[in-house]
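Peer 1: mind folding the following:
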Amino acid sequence: MVGAMGFQYLMLVQLTWVGVLLISGTGAAGVAAQLARPNCPDRCGDVEIPFPFGIAEGCYLNGNFNLSCDHSSGVVHTGRNINITNISIEEGQLDISMYVAHQCFDESGFLQTNIKSNRSLSLTAGSAFTVSYTQNVFVAVGCDTYSYFNGFTSNDSFSMGCLSRCTNIPGVVDGSCSGLGCCKVEIPPGLKYFTLEAFSFGNHSEIWSFNPCSYAFVVKQDQFNFSADDLYTLKDKEALPMVLDWAIGDEICENAQSNSNFVCGGNSTCYDPENSSGYRCKCKLGYDGNPYLRDGCQDIDECSKNLDNCDKETQLCNNSPGGFYCSCLEGYEGDYNGTSCHAKVNKSNVINIALGISFGLLVLLAGGWWSSKVVKKRRMIRQKNIFFKRNGGLLLQQQLSSHEANVENTKLFNSKDLEKATDHFNVNRILGQGGQGTVYKGMLADGRIVVVKKSKVVDEGKLKEFINEVVILSQINHRNVVKLIGCCLETEVPLLVYEYVPNGTLSQYVNGQNEEFPLTWDIRLRIVAEIAGAFFYLHSVASIPIYPRDIKSTNILLDDKYRAKVADFGTSRSITIDQTHLTTLVHGTFGHLDPEYFQSSQFTEKSDVYSFGVILAELLIGEKAISSTRTQESKSLATYFIQSVEENNLFDIIDSQVLKEGKKEEIIAVAKLAKRCLDLNGKKRPTMREVAMELEKARMLQKAPKLQQNYEEHEYVQEVVYKPWEASTPSTMSTLSIDTQPLVSFQ
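Peer 2: Sure thing, here's the model as predicted:
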């Protein structure tokens, strides 16, 4: 009788505590999380204002976070005139409205002057804000549009452009922003200031009905999905959403935590965001609220928020700071914190049951481990075979085994060799990243230093053309063309292996980034002669002509002896001997692109000659192909150079070292050659053969100025012009059609 009454008393006490805990948990859950400082407004219209931001004196951390509330226009950043639509504590981001740059025409084709064709945003160095490169993209929209985007980061300045063309609405694809009506470009990290401008080639008179304007803007990428309607309706939109990243101060957590003005509150942690000079705060696991307030992170009552944390039938949920634990109800037992409760059993049977379970689990685990190893190994072998076949491995093996193909120097690497060579594709081995893939530096088992290109995508419909192009590149044996060593096809995307070229790009060299080896006039002549010889070889000496199509100084590498190496065939096309041109979508780089090719979309060998002429101008003047420091009319180096030559101002713009070391007649001869290469009429440009011969002749005359420049000497130059390139051409090569995929890239 007493035992039964005691048990009932214990059950009554336990149920009472359950009620107390449930009541206290409900109360805690009902308290709203504090966002602003005490006695400070925490909202302006629909926008919450969490600390460190504030809209009243004493409510914000410092001037970076001082906001004003205008009930007509919303939340505005004081001093920067930025309209804010949302503030995120968790992500460290601001949603703002950014103006759109327009260039519009009326129905008669006259330019409307009441709208702005350029926009800018300045966040100033040292401020808490940067333009988010993960959330935003630079976009240009229009059927006759080109736009510029110039900006400054905390470390550097840059310029880039976007080109959008189309002739009618049916040619535009909704959701696609690849150049037909719409183009987009990723922006770099750490952006503090930018300007963008929208331009048109014509007056839109032919396309006014569906595209009266050209547009350029930076937009939150998940808030803009291009459609054909945008060509007309964007003119009615003054601004679009954009995202800013923000951080506290200008120190990382390790340094900031020792300062008196450190703002991360209790139950929070400090972390350093990527590409930011400051730090951010976040609540610890099990806490929620504003981590920038002293007591902003409050404990989450897991027991009241999720009643399924513990087994209701056998366990009681108990809240604790930062978490919870389960305890066993009366009549049940389990481990020390009640995570597994079961009815009490006779302890004499526990040992036997535990031993039996343990032995059974041990057998199951051993068998499962062995089986998983076997299955995993078979799956890996099967997956590699699938990748090998999908990436054209069988076709390449057939080419390798063919006596006529003569490609025995091409090596098929296995994936383990290249993983070992690149330390499992360690990020510290990355040399560069581009639109087509990532480039790693590696060392093969035989000690050779190589470059391994890991593509981003593979087009299964173009495998035959891809393999044929690999075969063609493997047969290029020219000392001024980067050598393709081999490839690996048993991975998800093909891996391509090239020789390593150590001394950077010609662009870096021209812009004074190498002080140990000055760029003398002799070296400049030698480099352009080597480049011209390489392109003459690709155009005329190779068994199938190859047009690189993206000739620029950043694609010319320099080896250990500072000899030129032509790289990056990412947009190249091969063409049969009886063809005079090929028609493609326009590919190339602003400042280097042939205007005739841009207008007609028909690429010829003379288009490469134009791009080579830009390199000649760069080496003569010592400036980049596109420069924001020159006037609007002369941003293009080609235009600037031609204007200066025609106005007889050549020696006012020539690089000082060229003037110091080069003879006047030599400089004029090279300048005239560059002007011929840059002729807007492609038929009037010289061939790469003629360019190579003239440059080689200039070098020879420089070394022996007293020689007579007669007919015999000219013939002698024609005979020896091939020798410096030391090229060997295989007797047989596979033929590619005009529409082959781009050759492999070194970006």
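
Peer 1: rest of the way, CA atoms for contacts and neighbours
Peer 2: Noted.

Peer 1: which parts of the stretch 451-600 of the chain are strands?
Peer 2: Taking DSSP state E, counting those that start in this stretch, the strands of the stretch 451-600 of the chain run over residues 484-488, 495-499, 546-547, 556-558, 564-566, 573-574, 582-583.

Peer 1: could I get these as a markdown table with mean neighbour count and distance to Glu694?
Peer 2: Output for those, formatted as a markdown table (neighbours: other C-alpha atoms under 10 Å; distance: least, C-alpha to C-alpha, whole Å):
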| stretch | mean neighbour count | distance to Glu694 |
| --- | --- | --- |
| strand 484-488 | 22 | 29 |
| strand 495-499 | 21 | 30 |
| strand 546-547 | 24 | 21 |
| strand 556-558 | 23 | 20 |
| strand 564-566 | 25 | 18 |
| strand 573-574 | 24 | 26 |
| strand 582-583 | 14 | 27 |
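
Peer 1: want to put them side by side, so please do this one too:
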Amino acid sequence: MAGNRSTEGATGCSYASVVKKDAFEFSSDMLTRKWEVKGLPMVIDWVIFNDTCSNSRSTCQGNTTCVPFEGPDGGYRCACEKGYEGNPYLHPGCLDIDECEKGKNNCSENATCENKPGGYSCHCKEGYEEDGEGGCQLPSKHEKNVNVIVLGVSLGTIMLLITSFCLYLGYRRRKSVQIKEKFFRENGGFILQQRIAQGGVCSGTTRIFTAEELKKATNNYDQDRIIGQGGFGIVYKGHLLDGRIVAVKKAKMMDPTQVEQFINEVIVLSQINHRNIVKLFGCCLETEIPLLVYEFISNGTLSEHLHNKEKASKMPWLIRLKIASEAAEVLSYLHSAASPPIIHRDVKPANILLDSDYTAKVSDFGASRLVLQDQTQLITMVQGTLGYLDPEYMQTHQLTEKSDVYSFGVVLVELLTGRRAVFFDGPEEERNLSLHFLSSLKENRLFMILDDNIVCEENTEELQEVALLAKRCLNVNGEDRPTMKEVAVELGGLRRAAKHPWINNNSETSMESHALLVNPPIPFEYDATFSMTTTTEYDSLKHHMKLPVAAGR
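Peer 2: Below is the predicted model:
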């Protein structure tokens, strides 16, 4: 400020001052009296000319901002960001302002201040709540009641859901137990338990398994555990907790009227201890259809080996004769030694299992029937497998032990020929193996249908004898068939002779066998029923059949 005119009452001096904007207020008294500067703030600022904010990083320090200068020469200056103070040009730049400590905040008395970089925040103290205007106040009694009600309803709802879920699980568990008890009762579980308690069943070897045990053993009946299936049902491979590997048979259906008969079969089969019968470990009666638990046989079925070219080539005649002899011994045992006798009813290669040593194990007694002492015949619905069914049984519905003999005769023919019992893809006259076999036998063409894997010069006589035995088993009239005991004795003799071929040491017999291979056949006649009634006819056939071993078949 400067003055050089005479002004009434004004001092004659001239002076000027530089102060911070808004820190000085002009008054007319300053013109009539001496004014003393007692100290006013002064700010000196500058502008960096001829430059832009894009180059301000090296000039402006931390927590600062660049302010462009509006002038003809351009330029910029540095300023602290909001909430920071200090020299923006000197390191480390502007520092945070603690609004809470310096009182530079607008938090209410019922709130606490929390300092933050470049600012602060207010939080209501415990017991207070925001009033919607930035302040804090105690909640009203109504709001407290509402909060209590909301909390109570929420907790009540949660507890209700938990209780309902627990009740539902309990209901499901009780329902499951009731269903299992119902099936257990309907499937004869109490009868079996009573028999076990009375000593009718050996409790040490026969168990009543729970449904949960077998579910775990089969990995919830995993598809990868299936080892066999057909019209009867499905068989799963299972692992029991005691380490045993088992076969769990899950049938497709069961006749409710045959429950007691089923239990009787389980009881009888559990008492059978024969090395060539698949052992029954027990059963599960808690499912709609009972489950049977057998020992696991590792090498598959005889059917799989006979009808697979690679496997059939590894089954020479001696192995097939061994299998036939062992299976015959089982049926003979069931018919003669078991008490009461048992008719298998479904004898076929698929029900003859083989272990790693090709030992035969007869299985699948699901269709079997017990023969009581006062019964020699059972009148039943026709049940069995096409191609193995006894024609007499199909006509009369009268089931006898000779029905198993017929079915075993078909098995013998399959062992000899390697062909299936029923083959729909071939010529019509060859579709039924039994009829085709008998026809070939009558026409003196036996060796034209035998399996190439079993025919050799040393066993031609054995093959003929087994073929004739099969023919007797396939007799239409059941009374003319041999018993399974007779069949087992004959096959056992052939097997022992094959193991100890003392006949081959006889030069006269060897010459006779050689003559059979080179001499033309002598024709012979069969009766209408293909029955073998005399030993003379049997010997005649054995010694005069044409044996074209070297001929192509």
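
Peer 1: thinking again about what came up before, okay, the strands of the stretch 451-600 of the first structure in JSON lines with distance to Val363 of the first structure next?
Peer 2: Listed next are those as JSON lines, based on distance: least, C-alpha to C-alpha, whole Å:
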{"stretch": "strand 484-488", "distance to Val363 of the first structure": "40"}
{"stretch": "strand 495-499", "distance to Val363 of the first structure": "42"}
{"stretch": "strand 546-547", "distance to Val363 of the first structure": "63"}
{"stretch": "strand 556-558", "distance to Val363 of the first structure": "60"}
{"stretch": "strand 564-566", "distance to Val363 of the first structure": "61"}
{"stretch": "strand 573-574", "distance to Val363 of the first structure": "61"}
{"stretch": "strand 582-583", "distance to Val363 of the first structure": "67"}
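
Peer 1: out of these, which is closest to Glu712 of the first structure?
Peer 2: When those are compared by C-alpha to C-alpha, strand 564-566 sits nearest Glu712 of the first structure, at 29.8 Å.

Peer 1: Asn352 of the first structure versus Ser97 of the first structure, what's the distance?
Peer 2: When distance is defined by C-alpha to C-alpha, to the nearest Å, Ser97 of the first structure is 70 Å away from Asn352 of the first structure.

Peer 1: to clarify, my last question referred to Ser214 of the first structure.
Peer 2: According to C-alpha to C-alpha, Ser214 of the first structure stands 81 Å off from Asn352 of the first structure.

Peer 1: who's more crowded, these two?
Peer 2: Ranked by neighbour count (other C-alpha atoms under 10 Å), Ser214 of the first structure and Asn352 place Ser214 first, with 31 against 11.

Peer 1: confirm the more buried one sits in a helix?
Peer 2: No. According to DSSP: H, G, I helix; E, B strand; the rest coil, Ser214 of the first structure belongs to no helix; its state is strand.

Peer 1: what sits against it?
Peer 2: By C-alpha atoms under 8 Å, 6 or more residues apart in numbering, the contact set of Ser214 of the first structure is 102-104, 140-146, 198-200.

Peer 1: before we move on, back to that, which one of the strands of the stretch 451-600 of the first structure lies closest to Ser628 of the first structure?
Peer 2: For the strands of the stretch 451-600 of the first structure, proximity to Ser628 of the first structure was assessed by C-alpha to C-alpha; strand 556-558 is nearest, at 22.9 Å.
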